[in-house]
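Visitor: fold the following, please.
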Amino acid sequence: MKFVKPYWKQIFITVIIGMLKFGIPLLIPLILKYVIDDIIGAGDMTAAEQLNTLIWLMGIVLAVFLIIRPPVEYFRQYYAQWTGNKILYDIRDQLFSHLQKLSMKFYSSRKSGEIISRVINDVEQTKNFIITGMMNIWLDMFTIIAVIIIMLTMDPWLTLIAVALLPFYAVSIKYFYSRLRDLTRKRSQALAEVQSHLHERLQGMNVIRSFALEEHEQKEFHKQNGNFLNKALDHTRWNAKTFAVVNTLTDIAPVIVIGVAGALVIQDVLTLGTMVAFTAYMDRLYNPLRRLVNSSTTLIQAIASMDRVFELVDEKYDIQDKPGAGPYRHPRGEVIFDNVSFSYENDQEVLKELNFTVKSGETAAIVGMSGGGKSTIMSLIPRFYDVSSGRILVDGKDIREYQVRSLRDRIGMVLQDNIIFSDSVRFNILMGRPEASEEEVIAAAKAANAHDFIMELPDGYDTYIGEQGVKLSGGQKQRVAIARVFLKSPEILIFDEATSALDLESEHLIQQSLFRLAENRTTFIVAHRLSTITHADKILVIENGKLAEIGNHEELIKKQGAYYNLFQVQQLD
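Guide: This next block holds a predicted model:
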C-alpha cells in the first residue's frame, strides 16, 4: 500500500470510469424488456408507431455506445495500465536501491539468477495485484450489486432464487484458494531456480564446452526444468478443480432461474420481457463471479509473488551507517587493525586477533597460503563485511564511525577478476568518477598504460566491449580497471592478486601502472608471486587467519621463518 498510496487519485478515477464502462452494458437487458413488453407487446400501438419508437430508442442507445463508450473504454484501460506500470517502476527502483545497500554476506549466500527472478518476474506479477485487486475486483463487485438491485426492482422473489447459490460459491472459493497460494509460491520458487541455473550456466558456457559437458548439463537442466513442471502441474491440477466446481455452480443458477421464470410466465405471473431481461441479467450477475474466480487466481499468484518480493525488501542491512556517523574528511590513509577477528556467520573464525599498523603512504603486502584469510582482510577495510570483534581504525577513527559511502569513496580496488560492464571503454573508466572530463579519462588511461591499446580498438573509447569485457584480453581488462582507479584518485589502494592471472608482458605493464598509482598512497597488496612485493614497506605473513610474521623483505629473509620458506618454495633469488 506504500507504493499504491501516491497514485490513489488515478486509481479512484480508473474505478469511477470503470463503473461507467461496466454500467452502460447493464442497460441492455432493460432495453430488451422495454422492447418486448412496451413496444412489441403494446396492443394499443400501430405497427408504424412501434417501428418509429424502436428507431428512436435504437438511435439513443447507439449514440451512447458510439459516443460515450469508446473514450470511457480508452481512459479506463490507459489509467489502469499507467498506474500499474508506474507502481512497478517505483518497486523496482526501490528494490535496486535496496540491493545496492545489502552486504556481501547476503550475496555470498544467494544466487544472482534467483534475485533477478524476484526483481523481474515476481515484481511483474504485482502489477496484476494492482490492476485486478485495486480496480477490477471493485468493478465486478459494483456490477454484481447493481445487477441485484435492478433484479430486485423487477421481481424480488425471483432475485432470491437467482442468488441462492452464492453462499455455496463463497464456501468453495474459500476452500480451494486456501491451498492455491502455497502452490503458487512453490511454483514461483521453482521458476526462480530454473532461471538461476540458466544464468549460471550461460556465464560458465566456456567451462561446459571445454570439458564437453553438454550432455551432462542437458540432464542437469532437465532436472531443474522437470521440478518446475511438477510444481506447475500441481498448481494447474488444483486450479482446474477450482474452476470445475465454481463454474458448475455459476452455470446451474441461470438454469434454475429459467425454469422458475418460465413457469411464472406460463401462469401469467411474470411478463415475457421480464423473463428475458432476468435471464440476461443472470449472465451479467455470474460473469463477474466467473471473473472473480479468475481474479482470485490472479491475485493468489500476485500475492505469492509479492511475498517473495517483500521477503527481499525485508532483508536487513548488515552494513549500515551508525547513528551520528560522519563523512570521512581530510583523509590521510593510516590503517590500524586492533585485535580484529572475523567469521562468516556461524562458521569458524577466518581471522584471529590481528594487530598491525600501516602508516599513511606506506605499502603493505599480505602473503600466505591460499585460504589463509588474505582477501578477507581486504574486504574488511571498505566494510564489505564488519569485524566479528576488535576494530579497524582509519586515521585514528573506527571505520564504523564513518559514513560507509564516504569511506568507500576514498578506497580504490584492483582485483584479480575485475568486473567490466557490457558498455563502452569510456563508460567503464568513468565508473571511477562519472563526472570526469574527457581529458581526465584519457589521462587516467595513459597512466594505466591503457591508452595505446584503446586507440587501436575499432571505435576507440566508444568501443563496446561485450558482457564481462569478453572482447578484451585479461591484461587489457586489468588496465581498464586500473584506469578506473586512477580516475577515482583514492587515498587507500587495495590490489588483490591484481597480476596473478596475467602473462609476463601484461604483468610488466600493469606493475608499472600499479607503482605509479601507489605513489604517496596507503597501499595494500595481496600477491601470489613474491617477486612483485619485495619493495613493500611492510610484509604481513598470514597463516590460518593469524599474523605469523611482519617486517620488510630483508628482515623476513634474515629471520628465515614462514616468509623465507614461501620464498624458497617459489625458487626466487
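Visitor: drop to CA atoms for contacts and neighbour counts, all remaining ones
Guide: OK.
Visitor: so which residues of the stretch 301-450 of the chain form helices?
Guide: Ranges of helices within the stretch 301-450 of the chain are 374-380, 404-408, 425-430, 438-447, based on DSSP state H, counting those that start in this stretch.
Visitor: which SSE is immediately downstream of the last one?
Guide: Right, the one you point to is helix 438-447. Per DSSP states H and E, the first helix or strand lying C-terminal to helix 438-447 is helix 451-455.
Visitor: only the buried residues of that next one, if you could.
Guide: The neighbour-count check on helix 451-455 (16 or more other C-alpha atoms under 10 Å) flags H451, I454 as buried.
Visitor: any idea how far it is from the middle of the chain?
Guide: 37 Å (C-alpha atoms, centre = their mean, to the nearest Å).
Visitor: over to stretch 565-573?
Guide: Distance, stretch centre to chain centre, for stretch 565-573: 49 Å (C-alpha atoms, centre = their mean).
Visitor: for comparison, sequence B:
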Amino acid sequence: MTTIDYRKEKLLNKVNNKNDTEKDIFFRILHYFLPYWKSMIIILFTIISTSILNIVQPIFTKDIIDIALPKKNIRLLLTYILLSFGTLLISSLVSVGQSYLNTFISKNIIRDLRSDMYENLQSMSIKFFTNVKSGEITSRINNDIGGIEGIFSNTFIQVIQGVFSFVTISLTLFFMNWKLAIISIISVPIFLIPSKKVGRKRLAIATETQVKLAELTNIITETLNISGIMLMNLFNIEKEKNKEFEKINEDVTKLQIRETIVGRWFIMTIKILSSLTPLLIYLFGGLILIKYNNISIGEIVMFVTLVTNLYSPVNTFSNIHVDLVRATALFKRIFQYLDLKSDIADSSSSKIITNIKGNIEFKHVNFSYTKKSNTLIDINFKIESGQTVAFVGASGAGKTTISYLLPRLYDVDSGSIFIDGIDVKDFTLTSLRSHIGMVTQDTFLFNTTIKDNLLFAKSHATDQEIISVCKAANIHDFIISLPDGYNTIVGERGIKLSGGEKQRLSIARTLLKKPSVIIFDEATSALDSNSESLIKKTIDPILKSCTSLIIAHRLSTIISADIIFVLKDGRIIEYGNHLELLKKCSVYKDLYDKQFRLQN
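Guide: Just a heads-up that it's a prediction; the model follows:
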C-alpha cells in the first residue's frame, strides 16, 4: 500500500470494504462486458455449437464400433469416419472464431479499464499525487490491469462454456445409463471443495506480490530517468540502489514461486481422479456387459469419451475458482483507484465563465498542507484588474501556496477566493484555469519538440503566434539557431536545454495561452541578469493587459510592482509599493539590504 495521508487512507479502506466480496467484484466485472454484448451473443452461440458437437463426435465413434465394424461395411465405416472428421473440423473452425472474439473483447476491456483509471487519476487533486509514489500509479495501470487480462480472455468464457458442456454431457450420460452416470459424477465435489482453500492462500500471496511489484516499479520509475541517474552518479549510490532493487526483486520472485506451488497437490489429485474415473467406467461397464449384456462395447467407449469431456469443464471450474480468488487481489487494487474521488471537483452549480477582468480578492483565507501546522493564516487582500502585485518573504512564508490556491490546485481550509466577485468554487475548473497562466520555477517540458511543448497552451496556434510569444520571451533567436529549429526534441524534462532556456520557453508557452491572470512563481530565477532584463522589458507591455502575480526572492524583479505583499510565517504583515515598504517594513528592508546594499 502506498504512503498516504490519513483521509486518503480512510477513503481507500472504505472502498476496500465496499468491494470485499467476490460477488461484488463479479458484478462490477460484468459491467465491462456490456458494451460488447453483441459479440458475447455470438460467443454464446459458438459455445452451444461446440457443446453439441462434442457430444455428436463420440456418438459417431459408438456407431463405428457397434455398427460399421461388426457389419464389416467399409462404406458405412468411411461415412462415419468422414462425419466424425467433419464434426471435428467444424468444431475447430468455430473455436478459432470464438478465440478471436475472446481476444477482441478482452483487449478492449483492458483498454477501457486503463482509460477509465487514467481519466480518473487525471481528475485527482495535486494533494493526491504528493502523497502517492509515481511507481505505485504505474504499477496499478500496468501490472494490476495487465494481470487480469486472462480473466476476461479466458475465465468468463470458460465458465459459460463449462456450464453448457457439463449440463449437456451430464444429461446425455443419464439418458444412456443412469448407473454409470452416477459413478461418473460422484467424484465431482472432490474437485471443487479444496479449491476454495487454495484460492484463499493464493489471494493472500497475490496481494503481497502486487504490493512488492509496486515497490519494484517505483524504484524503476524513480531511478531509471535522467534526474534519477544524475543524482545516483553524483552521490555514488548506484550500489545501494542496486541492492535495494535486488532485495525487492528477490522478494517478488519468492512470492511468485510460492503462489505457483500453492495447490500443486490439489492439482495432482484432480489429475489422478480424472484418470481413475474412466477406468471405473470400463470396470463397471464391462461387468454390466458381461453379466447382463444390455450395453454394447461402443456405448462403453462412448461413455468413457463423454466422461473425459465431462471432467474437462470440472477441471476448469476448480482452477477458475482458484484463479478468480487470486484475481480478487488485483481487482480490489484496480477498483480502489477507479473509485477514488477528487477533493477538488466541479459542483452541480459550477458555471462556465467565458470572460473575466482579473479582479482578485482573498478573504480570511486559511490553509494547511497537514493538520500539524498552518501554512496560510487569515490572508486578506484585493488586486485590481491590470495590476502587477508581488509577494515576498522568506522560504516557507506561504508565497507559492497563494499561487496554488487561485487556480484551485488546492482548496482553502476556510475563507474564500473571488475573481470578479465570483467565488472560484463557482467556476468550472476548466473555465477557471483557462483564464490563469502560471510560470513555475521548476519548468516541466515533455519529451517532444519545442513546438509541441508550446502547443500545449493553445493547440490551434499559428506559427506566427508561436514566433511572436517566443520573441517576447527572448527565446526565438536561440530556437532558430538550432539545427531543427522549432522541431528540436527537448529530451526528458527538457534535459537538452539549460535552466534559463527552459524558463523562457515556459514563459512563451504561458503567453501563448493569453490568460487574464498570470502568475510568475520564481519564473526568472534561472536567468542571468541580461536575459532577465530583456524579458522584463519585452513582457512589461503584455503584463499591463492582464492581472499579474509575481512571487520572487529577487527583489529586482518586483521593485516596479504596483503593490508588494510581505509575508512572514503564513501571514501578510505589510503591503505597499517598494519605497513605502523600505520606510515602514523592517522585514522588507532587511531583504533589500541583503540583496543590494551588502553587495556593494
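Visitor: pick the most buried one from the helices of the stretch 301-450 of the first structure.
Guide: The highest mean neighbour count among the helices of the stretch 301-450 of the first structure, using mean count of other C-alpha atoms under 10 Å, belongs to helix 425-430: a mean of 22.
Visitor: so where is it in the second structure?
Guide: Mapped onto the second structure using TM-score structural alignment, helix 425-430 of the first structure spans residues 450-455.
Visitor: aligned to A304 of the first structure, what sits in the second structure?
Guide: Superposed on the second structure with TM-score structural alignment, A304 of the first structure falls opposite A329.
Visitor: mind listing what that match touches?
Guide: Taking C-alpha atoms under 8 Å, 6 or more residues apart in numbering as the contact definition, A329 of the second structure lies against L203, A204, A206, T207.
Visitor: and the most centrally placed residue in the second structure, how far from F331 of the second structure?
Guide: Centroid-nearest residue in the second structure, with C-alpha atoms, centre = their mean: I141, separated by 3.6 Å. I141 of the second structure sits 12 Å away from F331 of the second structure when distances are taken as C-alpha to C-alpha, to the nearest Å.
Visitor: before we move on, what about D562 of the second structure?
Guide: As for D562 of the second structure, its distance to F331 of the second structure is 56 Å (criterion: C-alpha to C-alpha).
Visitor: compare the two (neighbour count), which wins?
Guide: Neighbours were counted for D562 of the second structure and for F331 using other C-alpha atoms under 10 Å; F331 has more, 23 against 16.
Visitor: buried set for stretch 283-302 of the second structure?
Guide: By 16+ other C-alpha under 10 Å, the buried positions in stretch 283-302 of the second structure come out as G285, G286, I288, I295, S296, I297, G298, E299, I300, V301, M302.
Visitor: sorry, wrong one. I was asking about stretch 234-243 of the first structure.
Guide: For stretch 234-243 of the first structure, burial by neighbour count (16+ other C-alpha under 10 Å) applies to D234, H235, W238, N239, T242, F243.
Visitor: surely the third one is in contact with L180?
Guide: Yes: using C-alpha atoms under 8 Å, W238 of the first structure is in contact with L180, at 7.1 Å.
Visitor: and the aligned partner of L310 of the second structure in the first structure, helix, strand or coil?
Guide: Aligned counterpart of L310 of the second structure in the first structure: L285 (TM-score structural alignment). Following DSSP: H, G, I helix; E, B strand; the rest coil, we place L285 of the first structure in the helix state.
Visitor: can you get me a residue count around L285 of the first structure?
Guide: Residues near L285 of the first structure, counting by other C-alpha under 10 Å, number 25.
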